[in-house]
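*Asks:* next come a sequence and a model predicted from it.
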Amino acid sequence: MFPLSHMLKSFVRKGTLKVIDAEGKTHVFGGREPGPDVTMRLTDPTLYRTLFTNPELAAGEAYMDGRMSFEGSTLRDFLTLFSINRLSLGSYPLQKVLKRVSIGLRRFQQANPIGKAQKNVAHHYDIGNEFYRLFLDRGMQYSCAYFASDDDTLEEAQHNKLRLIASKLGLKPGQKVLDIGSGWGDMVLYLARIADIQAVGVTLSKEQCRLANEKAKALGLADRVRFELRDYRDLSERFDRIVSVGMFEHVGVHHYNEFFAKVNDLLTDDGVMLLHSIGHMSPPGTASPWLRKYIFPGAYSPALSEVFTSVEQNSLWVTDLEFLRLHYAKTLAHWERRFQANRAKVAAMYDERFCRMWEFYLISAEMMFRTGSQLVFHMQLAKKRDAMPIQRDYITDTQRALIALERERGIVPA
């Protein structure tokens, strides 16, 4: 099993990994620190090479294909073990070289020009609304929720997120609002229900656009809210407020200047933007090769240093910054439980390989937020330093006022 065995000796520093190879021989790799005890069976000897040269991609593919399985332990146990030992894997000489090469190719990996961006979005979001209904909240929000309490349901936590973002926008009657990457519409529909605004949501997903417009019509908001199948870069009108939730991860580092320059162009002089995005607390890197190939082509979650550089170059003030650290781990755990509860339905819609792919995605993503370097940030941007109050108390005060308004208007979690 060499050279894979050599790398695994260096890799497993916390917990224990027992590998049963294709010939039935057991190899034990134990760390000096406590952690999960995982037994993994490999049925294909070619995995010795592919796991050595590209462990993240090869492990995901092997699990999808059934060439990797677990005995007396689970995929969650393995991905936890992998996540807590990630730094030691990255320090292995071959992996350090491959990471440098991958960083050098980022421009090609994250290319999202107009046209290709829509193809990348369609790969993930246009696989069917009915599939997403099986594990998302009833409003179908596909981004980090906000858990005011550990006892919050997924629906309550997603509603909390809408309220939190609204409290940072400082909405006023008659304002024009843009939602970049509007998904299935709940963000901008919530804003239209709590404020007298005109709103536009743009998405590159045909499935999302269709359903979002149906929801606007059902709520009686079609006269004030519309959703368009359109790239934000094609817009020319100006807006008082811009919000973007879970879209920035699809922009790509080499498009950041283009993104923030367009935001600057679209905002009125006293306009405000709230950007909700995944990021990470480690230096700039690359997206997981497995995630990039099977789940989110062209996607990347940035280091904050990469975001600030482009913001500074495009004359925007960062007027507020907040980090949601474990909230996405909790969100993903809810999604994974709902996915497993509906696994038979997913298998009937697609196939077993698809189910295993999504299991690998949901659990590995949770681990990135629970034990890895991923986080979610809220970045409030403006052209003017005093576009929003200079004391932060207004955010909490506005949330309390919105709770009272929601009760008055009968607005409850979807």
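*Replies:* Cool, the structure landed.

*Asks:* going forward, measure contacts and count neighbours with C-alpha atoms only.
*Replies:* Fine.

*Asks:* Three-state assignment for the residue lying closest to Glu228 once chain neighbours are set aside, please.
*Replies:* Distance criterion Cα to Cα, 6 or more residues apart in numbering; nearest residue to Glu228, sequence neighbours excluded, is Val202 at 4.9 Å. Per DSSP: H, G, I helix; E, B strand; the rest coil, the secondary structure class of Val202 is strand.

*Asks:* would you quantify the distance from Val202 to Thr46?
*Replies:* 45 Å (Cα to Cα, to the nearest Å).

*Asks:* okay, those two: which has more neighbours?
*Replies:* Val202 (23 against 11; other Cα atoms under 10 Å).

*Asks:* how about the strands of the stretch 51-200 of the chain, start to end?
*Replies:* 68-70, 176-180, 198-203 (DSSP state E, counting those that start in this stretch).

*Asks:* Gly15 looks like it's in a strand, true?
*Replies:* Yes: according to three-state DSSP, the state of Gly15 is that of a strand.

*Asks:* if I look at the nearest residue to it once chain neighbours are set aside, how far off is Leu98?
*Replies:* Distance criterion Cα to Cα, 6+ apart; nearest residue to Gly15, sequence neighbours excluded, is Gly35 at 3.5 Å. Using Cα to Cα, Gly35 is found at 27 Å from Leu98.

*Asks:* what do you get for Gln374?
*Replies:* Per Cα to Cα, Gln374 is found 21 Å from Leu98.

*Asks:* these two: which is more packed in?
*Replies:* Gln374 (25 against 14).

*Asks:* okay, now the one to match up with it:
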Amino acid sequence: MTSSLHSLLRKIIAKGALRLTDHTGQVEMLGDGSGPPVAIRFTDADAQEAIANDPALKLGEMYMEGRMLLEEGDIYDFLALVKANTRSEALTWKMIGLGLARMAAAQISMRLPVNHNRRNVAHHYDLSAKLFALFLDEDWQYSCAYFNPPGISLVDAQAAKKRHIAAKLLLEPAMKVLEIGSGWGGMAMYLAEAAGVDVTGITLSQEQLRVSQVRAEKRGLAGGVRFMLQDYRYLPPQKYDRIVSVGMFEHVGIGSYGTFFCKVADVLADDGVMLLHAIGRPKPSYATNPFIEKYIFPGGYIPSLGEVLPAIEKADLLVRDVEVLPLHYAYTLRHWRQRFVARKEEVLAIYDERFFRMWEFYLAGSEMAFTHEDLFIFQIQIAKSQFTVPDNRDYITAAEEKYRAFEANRPPLEPVEF
């Protein structure tokens, strides 16, 4: 075997056990034989060369198109094996050049005064709601769960996440709450029922808006919970006691961080509190993974804390608390991927095999990013006054106990009918 891909993998795979079968049926064993075996097979020579030339994009594409097949192990196992072995000396000048070009293009795109928010959101979130219902929990939480204590179920971990966020918001009855990026309505409904607050949720997804409104109406919350198709940039001049944003900030783009936090400052009451929950990385990357950018989340960017905090400061907002959740999203993504794969036939009834493999790769690659690339979740508590938030964290535990008691008597969530 003398293809460019074989030469590349020989440089990379020092540990582990990888069986590589090329399009002619020739087999090569790579690694030291340790650990669980992984076996891949290629259907054509062009697929091998494509990956060798541009693995960041073409690995996902060749898997998605069925031209790279897993014969032992799954796609996460293969990605983790490669990532655990990857060394900088395996990079070619072509890979480095492509990476630099993508960074430059991403930085320019994110700073252009063109608002593609609605188009980018629709690309992902306006997929059929039936798809998300197959692998999310019963409350349709499409963001990192909080596995505290460790080993709890996905359903319990998502409840723990909502409880933890609600506690940090220091809610009181009748407060006006804004949720930026309201998803399918689960967080807004939880806050309204648990704390008696009035919630306005905004989204750019027509499908999320539809499902949210149906869910709120079925629970009798239409009077105190409302959802709108609204870009945060153009929010009307109204003050909110509390603002929460979960899993939305990754879509803002580094060029708009100033706009985002200036808008937060405009609509947050002087004694208000915001909780921002988002994915972070240990240092700037300047661009999104090209497969994720092209097929999953166009226009998205995962920042480092060092890229976020200056924008908060420039908006004259105060950071009151920062918490990092290191591996909780890896656990969440594994649950989602296992549930997604287990219901493959139902996915194929909505979309096709290519779509299924695309999303399996997305879920596996995202999980691998948290287990092998040090991505994490951060929760930043923001205020305008240093006296709005207590000077110790005991209140969080106390509030969580109160919300746990509420959950014990909360009516079950109704399934959404399609």
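*Replies:* Received it, and whenever you're ready, just let me know what you need. Keep in mind that this is a model prediction, so the values were computed, not measured.

*Asks:* burial check on the residue nearest to Gly15 of structure 1, number of neighbours?
*Replies:* Neighbours of Gly35 of structure 1 using other Cα under 10 Å come to 19.

*Asks:* same question, Trp335 of structure 1
*Replies:* Trp335 of structure 1 has 22 neighbours, counted by other Cα under 10 Å.

*Asks:* that one reaches Tyr132, doesn't it?
*Replies:* No: at 9.8 Å, Trp335 of structure 1 does not count as touching Tyr132 under the criterion of Cα atoms under 8 Å.

*Asks:* burial check on Ala194 of structure 2, number of neighbours?
*Replies:* Neighbour count for Ala194 of structure 2, taken as other Cα under 10 Å: 20.

*Asks:* nope, Asp234 of structure 1 is what I meant
*Replies:* Around Asp234 of structure 1 there are 9 other residues, counting by other Cα under 10 Å.

*Asks:* where's the counterpart of it in structure 2 relative to Asp32 of structure 2, distance?
*Replies:* Correspondence of Asp234 of structure 1 to structure 2, assessed by TM-score structural alignment: Tyr234. According to Cα to Cα, Tyr234 of structure 2 and Asp32 of structure 2 sit 57 Å apart.

*Asks:* Ala349 of structure 2 too?
*Replies:* 42 Å.

*Asks:* test my guess that Phe377 of structure 1 contacts Ile278.
*Replies:* Yes: at 6.4 Å, Phe377 of structure 1 counts as touching Ile278 under the criterion of Cα under 8 Å.

*Asks:* just give me the longest helix of structure 1.
*Replies:* In structure 1, ranked by residue count with DSSP state H as the criterion, the top helix is helix 352-370.

*Asks:* average gap between that one and structure 2?
*Replies:* Aligned to structure 2 and superposed, helix 352-370 of structure 1 gives a mean residue distance of 1.2 Å (mean Cα distance after the TM-score superposition for structure 1).

*Asks:* heading C-terminal from that helix, find the next helix or strand.
*Replies:* Per DSSP states H and E, helix 352-370 of structure 1 leads on to strand 374-382 as the next helix or strand towards the C-terminus.

*Asks:* that following strand to helix 352-370, inter-axis angle?
*Replies:* Here the directions of strand 374-382 of structure 1 and helix 352-370 differ by 70 degrees (axes from the mean of the first three to the mean of the last three Cα atoms, to 10 degrees).

*Asks:* with structure 2 superposed, average distance for strand 374-382 of structure 1?
*Replies:* Strand 374-382 of structure 1 sits 0.8 Å off on average (mean Cα distance after the TM-score superposition for structure 1).

*Asks:* next one: that strand to chain centre, how far?
*Replies:* Strand 374-382 of structure 1 has its C-alpha centroid displaced from the chain centroid by 13 Å (Cα atoms, centre = their mean, to the nearest Å).

*Asks:* output the contacting helices and strands for it.
*Replies:* Applying 3 or more Cα pairs under 8 Å, 6 or more residues apart in numbering; DSSP states H and E, one finds that strand 374-382 of structure 1 contacts strand 267-280, strand 317-324.

*Asks:* list the buried residues in the longest one.
*Replies:* It refers to strand 267-280 of structure 1. Leu267, Thr268, Gly271, Val272, Met273, Leu274, Leu275, His276, Ser277, Ile278, Gly279, His280 (16 or more other Cα atoms under 10 Å).
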